[in-house]
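Trainee: Sequence and predicted model, in that order:
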Amino acid sequence: MNMSKKHAIGIDLGGTNLRVALVSEDGEIIRKIKRPSSERIVDSILESLSEIGHEGVRGIGLGIAGLIDRKNNRVFASPNLRAVEGLDIVGELRRRFDVPVFIENDANAAALGEKIGGAGRGFNNFVLLTLGTGIGGGMIYKGELVELSSEIGHMSINADAEKCPCGNIGCLENYASARAMVSKAVALLEKGSESLLSKCCKGSIYKITPEDIYRIALEGDTLSREILRDAGKYLGVGLANIINIMSPEAIILAGGLIGAWNIYIQEAIKEASRRAYKDLFDSVKIVSSSLGDNAGIIGAACIVFKELSRNSSLS
């Protein structure tokens, strides 16, 4: 490790995975660990930090899926990770390691990561969407991270629909996320719909993953393709809303679901083109993340450097 550079720990805690990395001030990942998210959140983070190593780091940046209480450094609500709600992770890490610890929404952190070293480098104004278990959002405006809730996955797109785990009705996340795809697949198979999906996972339809749906869709399975196109159509509604309201230079799509670009994302772009103002749609670039899984941990670590620099300039 180059000791002439400053280093920080970046933590990205989502509904599915926990990622922890040692990151240099120029956004280079030195070491990284990825493991499934668990109910033992603090223990999992501490174990990961022990494996990564944290000697000499300037601080810890924590990106968490959920609505951030910035005043108290906690999470108000996290529909896909309930165990984190109200948990004083920041305080625990500060006590353990005696370094500054900063908390941010995981998609906001990913947006900053893409701005610093990814697909957002060429844009001053863009919106990032994380497409995974849920749907998160982050925004860069005039080159800086905007500290908004950016809960794009919880915009209502159907006023008369089912209730979302967040408490709202008809959220985008209920229709276009990985969780939504799997739920729809299971529901249709339970009703007897014919699909090659019924033969995967050793016949256990309750173990189907979004990757299974996309893989079998590419084999020509009608039901799988319908599920992806339907989810893509709803995502397109969300994209059109973002374009019409914010008119960003770009929308960057990140998360595991962008692997289904050829059906899911293409359908979303097609639907957005139908619904958004033509001039606004024509001026926005819809692109994929170039950092992939690393965007959130790089962004979380870089929040440490930005905050320390800001505090230094104020003193």
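Mentor: That came through fine.

Trainee: Could you use CA atoms for every contact and neighbour count after this?
Mentor: Noted.

Trainee: tell me which strands and helices the helix or strand containing residue 18 is in contact with?
Mentor: Taking DSSP states H and E as the definition, one finds residue 18 inside strand 17-24. Contact analysis of strand 17-24 by 3 or more Cα pairs under 8 Å, 6 or more residues apart in numbering; DSSP states H and E lists strand 7-13, strand 29-36, helix 41-52, helix 294-314 as its packing neighbours.

Trainee: which of the ones you listed is buried the deepest?
Mentor: Counting by mean count of other Cα atoms under 10 Å, strand 7-13 has the highest mean neighbour count of those, with a mean of 30.

Trainee: surely residue 29 meets residue 298?
Mentor: Yes - between residue 29 and residue 298 there is a contact at 7.3 Å, judged by Cα atoms under 8 Å.

Trainee: got the contact list for residue 31?
Mentor: Counting by Cα atoms under 8 Å, 6 or more residues apart in numbering, residue 31 touches 21-23, 52.

Trainee: Please identify which pair of those residues lies farthest apart.
Mentor: For those, the farthest-apart pair by Cα to Cα is 23 and 52; their separation is 10.6 Å.

Trainee: Out of the helices and strands packed on strand 17-24, flag the one nearest residue 268.
Mentor: Nearest to residue 268, of the helices and strands packed on strand 17-24 and by Cα to Cα, is helix 294-314 at 22.3 Å.

Trainee: Mind giving me the packing neighbours of the closest one?
Mentor: Checked by 3+ Cα pairs under 8 Å, 6+ apart, helix 294-314 has strand 7-13, strand 17-24, strand 60-64, strand 101-105, helix 106-117 packed alongside it.

Trainee: what would those look like in JSON lines with distance to residue 42?
Mentor: What follows is these, written out as JSON lines (distance: least, Cα to Cα, whole Å):
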{"stretch": "strand 7-13", "distance to residue 42": "11"}
{"stretch": "strand 17-24", "distance to residue 42": "11"}
{"stretch": "strand 60-64", "distance to residue 42": "12"}
{"stretch": "strand 101-105", "distance to residue 42": "14"}
{"stretch": "helix 106-117", "distance to residue 42": "17"}
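
Trainee: Residue 222 is nearest to which of those?
Mentor: Across the helices and strands packed on helix 294-314, closest to residue 222 is strand 17-24 (Cα to Cα), at 30.2 Å.

Trainee: pull the longest helix from this structure.
Mentor: helix 222-246 (DSSP state H).

Trainee: thinking again about what came up before, pull out the buried residues from the strand holding residue 18.
Mentor: By 16 or more other Cα atoms under 10 Å, the buried positions in strand 17-24 come out as 18-24.

Trainee: how far off helix 294-314 does that strand point, in degrees?
Mentor: 50 degrees (axes from the mean of the first three to the mean of the last three Cα atoms, to 10 degrees).

Trainee: second one coming, line it up with the first:
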Amino acid sequence: MTSMIGKTIRRWWIIFLLPTIVAFLIGFLVPFIMGVYLSFTRFTTVSDSHWVGLDNYRGVFSDKEFQHALVFTVLFTVVTTLVVNVAGFFVAYMFTKAMKGANLFRAVFFMPNLIGGIILGYVWQLLLNAVFGHWGRSLTYSGTYGFWGLVILMCWQQIGYMMVIYIAGMQALPDDVMEAAAVDGASSRQILFKVTIPLMMPSITVCTFLTVTNGFKLFDQNLALTNGAPSNTSEMLALNIYRTFYGRTGYEGVGQAKAVIFFIIVAIVALIQNRLTTRKEVTA
């Protein structure tokens, strides 16, 4: 019976694969190709486009706000990637030890990830503005305030999610390796840095990839928390592209060019990060 099913699948595999291929073409490939084409045109609708060559891309690289948003986003991503992964790892390490109420604490840490970005943005806006109000300040007082407000929000939301992935990785570690290290006289610190962390590289790769891409793609929280204020100094790349495309008449092509550049940047960063961490996995 099993062999008959296998033969049927091998014979008609294209039929099983066809829905996925069609969905990929309609949902990603065709819109992506159209988007790249439109980035070289001036348009108001897809059917009303005029080829302008590289004019839109020249407009992107001469846009000071886009350059600021790029630097702002890179700094934000670096800070949140480090903080979220270090904190998530050590929270997971703590909760894998025998302790009362560990499951409850895991649930509490994970819950922020279930809340939508817009809601989180408005909640943290109220909280942080209440704190800054004691000094006559607010999140929109300067771009620096907005930056650290976004970092706090992102860390609060993402640490619990990364914690779950790290816990799964720690629970899959071979006990005999840990026991052998302990028998050889390794201290808890040595076991952590010389055994646990190297063996956790697959989980670290996944979590680093997620935090890097999430940092670059952040939009909802940025919109709700600061909306780019003051004077777009706390604006990230996704929000800058949105404003260009929908907020500036006649700049739809420039906004589309920004989106293409944004895609390329995220893809390059993700590939580099994945290559570096995968190389460490092989070394470990």
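Mentor: Cool, the structure landed. This is a predicted model, so every value here is computed, not measured.

Trainee: Drop the TM-score for these two in here.
Mentor: Once superposed, chain against chain, the TM-score is 0.24 (TM-score structural alignment, normalised by the length of the second structure); 115 aligned residues with a Cα RMSD of 6.3 Å.

Trainee: that older thread, any chance you could list residues touching both of residue 29 and residue 298 of the first structure?
Mentor: 21, 23.

Trainee: picking that back up, got the buried residues for the longest helix of the first structure?
Mentor: 223-225, 227-244.

Trainee: isn't there a strand covering residue 43 of the second structure?
Mentor: Yes - counting by DSSP: H, G, I helix; E, B strand; the rest coil, residue 43 of the second structure is found in a strand.

Trainee: After the helix or strand residue 239 of the second structure falls within, which helix or strand is next?
Mentor: If you go by DSSP H and E, residue 239 of the second structure is part of helix 237-247. Counting by DSSP H and E, the next helix or strand C-terminal to helix 237-247 of the second structure is helix 252-283.

Trainee: That following helix versus strand 41-45: what angle between them?
Mentor: Going by the same axes, to 10 degrees, helix 252-283 of the second structure makes 110 degrees with strand 41-45.

Trainee: Which strands or helices does helix 252-283 of the second structure pack on?
Mentor: Identification of packing neighbours for helix 252-283 of the second structure by 3+ Cα pairs under 8 Å, 6+ apart yields helix 30-38, strand 41-45, helix 55-61, helix 201-217, helix 237-247.

Trainee: Okay, angle between that helix and helix 30-38 too, please.
Mentor: If you take the same axes, to 10 degrees, helix 252-283 of the second structure sits at 120 degrees to helix 30-38.

Trainee: now the strands for the stretch 151-300 of the first structure?
Mentor: For the stretch 151-300 of the first structure, the strands defined by DSSP state E, counting those that start in this stretch cover 250-254, 285-288.

Trainee: So which of those strands is the most surrounded?
Mentor: strand 250-254 (a mean of 25).

Trainee: coming back round to it: name the nearest of the buried residues of strand 17-24 of the first structure relative to residue 114 of the first structure.
Mentor: Distances from residue 114 of the first structure to the buried residues of strand 17-24 of the first structure, taken by Cα to Cα, are shortest for residue 23, at 14.4 Å.

Trainee: Report the spatially nearest residue to that closest one, omitting neighbours in sequence.
Mentor: Once flanking residues are discounted, residue 23 of the first structure sits nearest to residue 29: 4.5 Å by Cα to Cα, 6 or more residues apart in numbering.

Trainee: picking that back up, wait, which of the strands of the stretch 151-300 of the first structure is closest to residue 312 of the first structure?
Mentor: When the strands of the stretch 151-300 of the first structure are compared by Cα to Cα, strand 250-254 sits nearest residue 312 of the first structure, at 31.7 Å.

Trainee: That closest one - contacts with which helices or strands?
Mentor: Against strand 250-254 of the first structure (3+ Cα pairs under 8 Å, 6+ apart) you get strand 126-131, strand 285-288.

Trainee: now the ones you listed as a markdown table including distance to residue 144 of the first structure?
Mentor: Compiled in a markdown table, those are given as follows (distance: least, Cα to Cα, whole Å):
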| stretch | distance to residue 144 of the first structure |
| --- | --- |
| strand 126-131 | 10 |
| strand 285-288 | 19 |
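
Trainee: Of the ones you listed, which is nearest residue 48 of the first structure?
Mentor: strand 126-131 (23.2 Å).

Trainee: and the angle from whatever helix or strand comes next after the closest one to helix 222-246?
Mentor: Sequence-wise, the next helix or strand downstream of strand 126-131 of the first structure (DSSP H and E) is strand 135-141. With the same axes, to 10 degrees as the basis, strand 135-141 of the first structure and helix 222-246 are set at 30 degrees to each other.

Trainee: could you give the angle of strand 135-141 of the first structure to strand 250-254?
Mentor: 140 degrees.

Trainee: which parts of strand 135-141 of the first structure are buried?
Mentor: Of the residues in strand 135-141 of the first structure, those buried (16+ other Cα under 10 Å) are 135-140.

Trainee: dump the residue contacts of residue 48 of the first structure.
Mentor: The contact partners of residue 48 of the first structure, taken as Cα under 8 Å, 6+ apart, are 20, 33.

Trainee: same thing but at 10 Å, please
Mentor: Counting by Cα atoms under 10 Å, 6 or more residues apart in numbering, residue 48 of the first structure touches 11, 18-21, 32-35, 42.

Trainee: quick one: it from residue 107 of the first structure, how far?
Mentor: 21 Å (Cα to Cα, to the nearest Å).

Trainee: try residue 224 of the first structure
Mentor: 28 Å.

Trainee: now do residue 20 of the first structure
Mentor: Distance from residue 20 of the first structure to residue 107 of the first structure, by Cα to Cα: 15 Å.

Trainee: circling back to that earlier point, nearest to residue 82 of the second structure, of the helices and strands packed on helix 252-283 of the second structure?
Mentor: Judged by Cα to Cα, the one of those that comes nearest to residue 82 of the second structure is helix 201-217, at 8.6 Å.

Trainee: which secondary structure elements does the helix or strand just after the closest one contact?
Mentor: Heading C-terminal from helix 201-217 of the second structure, the first helix or strand you meet, by DSSP H and E, is helix 220-225. Judged by 3 or more Cα pairs under 10 Å, 6 or more residues apart in numbering; DSSP states H and E, the packing partners of helix 220-225 of the second structure are helix 117-132, helix 143-171, helix 237-247.

Trainee: quick one, which of those helices is nearest to residue 179 of the second structure?
Mentor: Short answer: helix 143-171, nearest of those by Cα to Cα, at 14.3 Å.

Trainee: list the helices and strands that closest one packs on?
Mentor: By 3+ Cα pairs under 10 Å, 6+ apart, helix 143-171 of the second structure packs against helix 64-95, helix 102-110, helix 117-132, helix 197-199, helix 201-217, helix 220-225.
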